[in-house]
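1. got a structure for you, letters missing:
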């Protein structure tokens, strides 16, 4: 587990677990590592100095059954140090288990089935319905980590002939761009070509992630 934005506590007195004493108004965002870059950017640009961030490994999206227990462990570890904890995960393949865990722990989480939905906006994404069942999505993070999170886990670096078996039912790759970055656009276009898919870029910005964090920061 990493804490990319944590700084040394102002109060040098620590609890038995080594955590800073509970601080009035401080909020911990407990997030998927795939969202770290975006959340840090939002915290900085909005001046949300009362928000801290800690992340679970992004690769756990490949084993989503691990996420609910890990979130529960992290909430237990950090709860006494913060006024509130917000879970920056959607369902993420947990089959409702993460939501049930958060409800039992009394912590809020982002609404939506996955990050592709809340980046585009859950309502807008739902409008696509089954019309995009043949779409493979990339975000800024997945574009940067395409080799690590797509190619290598599927063994396509060793067996490129398996590509059509994995992606034969897809027709398009949609890059949901959180930022205007020509380099990422080029990388996403190259990923589409590598998978043999038509390419489409949609600028989504931060979508419901920003909306959710703004509400949390204001509260």
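-> In hand now; what should we look at? What you are looking at is a predicted structure, and each value in this text was computed from that prediction instead of being measured. Residues are numbered from 1 along each chain as shown.
2. contacts, neighbours, all on C-alpha from now
-> Will do.
3. give the contact list for residue 75.
-> Residue 75 sits next to residue 85 when contact means CA atoms under 8 Å, 6 or more residues apart in numbering.
4. ok, now with 10 Å
-> By CA atoms under 10 Å, 6 or more residues apart in numbering, the contact set of residue 75 is 28, 30, 69, 82, 84, 85, 86, 87, 102, 105, 107.
5. doesn't residue 30 make contact with the fourth one?
-> No. Using CA atoms under 10 Å, residue 82 is not in contact with residue 30; the gap is 11.6 Å.
6. which one's more surrounded, the two?
-> Here residue 82 and residue 30 are compared on neighbour count by other CA atoms under 10 Å; more neighbours surround residue 30, at 23 against 20.
7. my read: that one touches residue 68, true?
-> No. Taking contact to mean CA under 10 Å, the distance of 11.9 Å between residue 30 and residue 68 leaves them out of contact.
8. thinking again about what came up before, and the contacts of residue 75, which are buried?
-> Among the contacts of residue 75, those classed as buried by 16 or more other CA atoms under 10 Å are 28, 30, 82, 84, 85, 86, 87, 102.
9. so for residue 30 and residue 68, which residues contact both of them?
-> Joint contacts of residue 30 and residue 68 (CA under 10 Å, 6+ apart) are residue 74.
10. okay, now the one to match up with it:
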């Protein structure tokens, strides 16, 4: 069973700045829709006025084999308007195919297996090796019903809970923000799944350093 469940989502497109018709030094961050809020916050925090964000639908995580092709199509579409493109995806279950695609296209991407790893910090996450932990980020805590509970059919068949989550012993909430209400939402998710709750404040973790590395290279 995968370390965490796939995350369906609707297509998301977020752009900053003016319409781009010439590269003129602008950079495009091509990202998973689940990271839009955090990446926009980092763009604002760092004053990266030369950076735009385009998000692909997080539902691609249901079929990670489709992520490399989707990224390639987006890179091909947007490349004429930008001096450089940075891919804000980790491997995300593609088995190295996304990295191979990015290498072939000559674009950088985030290191690591998935967003849980780079929010927690790649080295720390690998050292913990928490194979029995189910993870939530701020995004998933907000959208738990839409992206976990209902897609798995638990709203209609709660008896499926043990089939999906019987091998987990705790829910780890990797918090990007200090938000008491969101923490309580995450705690309630753990209770609904019958799991022990643990909150771990990560901030933006290695997402911040990986973005800075990619954008300032």
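-> On my side now, so go ahead. If you're wondering where the values come from, they're calculated on a predicted model, not measured in any experiment.
11. coming back round to it: show me which of the contacts of residue 75 of the first structure is closest to residue 203 of the first structure.
-> Within the set of the contacts of residue 75 of the first structure, residue 87 lies nearest residue 203 of the first structure; the separation is 24.5 Å, counting by CA to CA.
12. buried residues in stretch 200-217 of the second structure, which are they?
-> Result for stretch 200-217 of the second structure [16+ other CA under 10 Å]: buried residues 201, 202, 203, 204, 205, 206, 207, 208, 210, 211, 214, 215.
13. next: stretch 89-103 of the second structure.
-> Under the neighbour-count criterion of 16+ other CA under 10 Å, stretch 89-103 of the second structure has 89, 90, 91, 92, 93, 94, 97, 98, 99, 101, 102 buried.
14. take those residues and keep only those in helices.
-> Where these overlap with helices, as defined by DSSP state H, the overlap consists of 97, 98, 99, 101, 102.
15. contact partners for the last one?
-> The one in question is residue 102 of the second structure. Going by CA under 10 Å, 6+ apart, residue 102 of the second structure touches 68, 71, 72, 75, 86, 87, 108, 109.
16. would you agree the fourth one falls within a strand?
-> No. According to DSSP: H, G, I helix; E, B strand; the rest coil, the state of residue 75 of the second structure is helix, so it is not within a strand.
17. from residue 111 of the second structure, how far out is it?
-> Taken as CA to CA, to the nearest Å, the spacing of residue 75 of the second structure relative to residue 111 of the second structure amounts to 18 Å.
18. which residues in the first structure form helices?
-> In the first structure, helices defined by DSSP H lie at 36-46, 67-78, 97-105, 115-120, 122-128, 140-144, 146, 163-167, 182-195, 207-218, listed in chain order.
19. please identify the most buried of those helices.
-> Taking mean count of other CA atoms under 10 Å as the contact definition, the stretch among the helices of the first structure with the greatest mean neighbour count is helix 115-120, which reaches a mean of 23.
20. which other helices and strands contact that helix?
-> helix 122-128, strand 135-138, strand 172-177, strand 198-203, helix 207-218 (3 or more CA pairs under 10 Å, 6 or more residues apart in numbering; DSSP states H and E).
21. so for residue 47 of the first structure, which of these sits nearest?
-> Evaluated with CA to CA, those place helix 207-218 nearest to residue 47 of the first structure, the distance being 9.8 Å.
22. quick one, that closest one and helix 36-46 angle?
-> Taking axes from the mean of the first three to the mean of the last three CA atoms, to 10 degrees, one finds that helix 207-218 of the first structure is oriented at 50 degrees with respect to helix 36-46.
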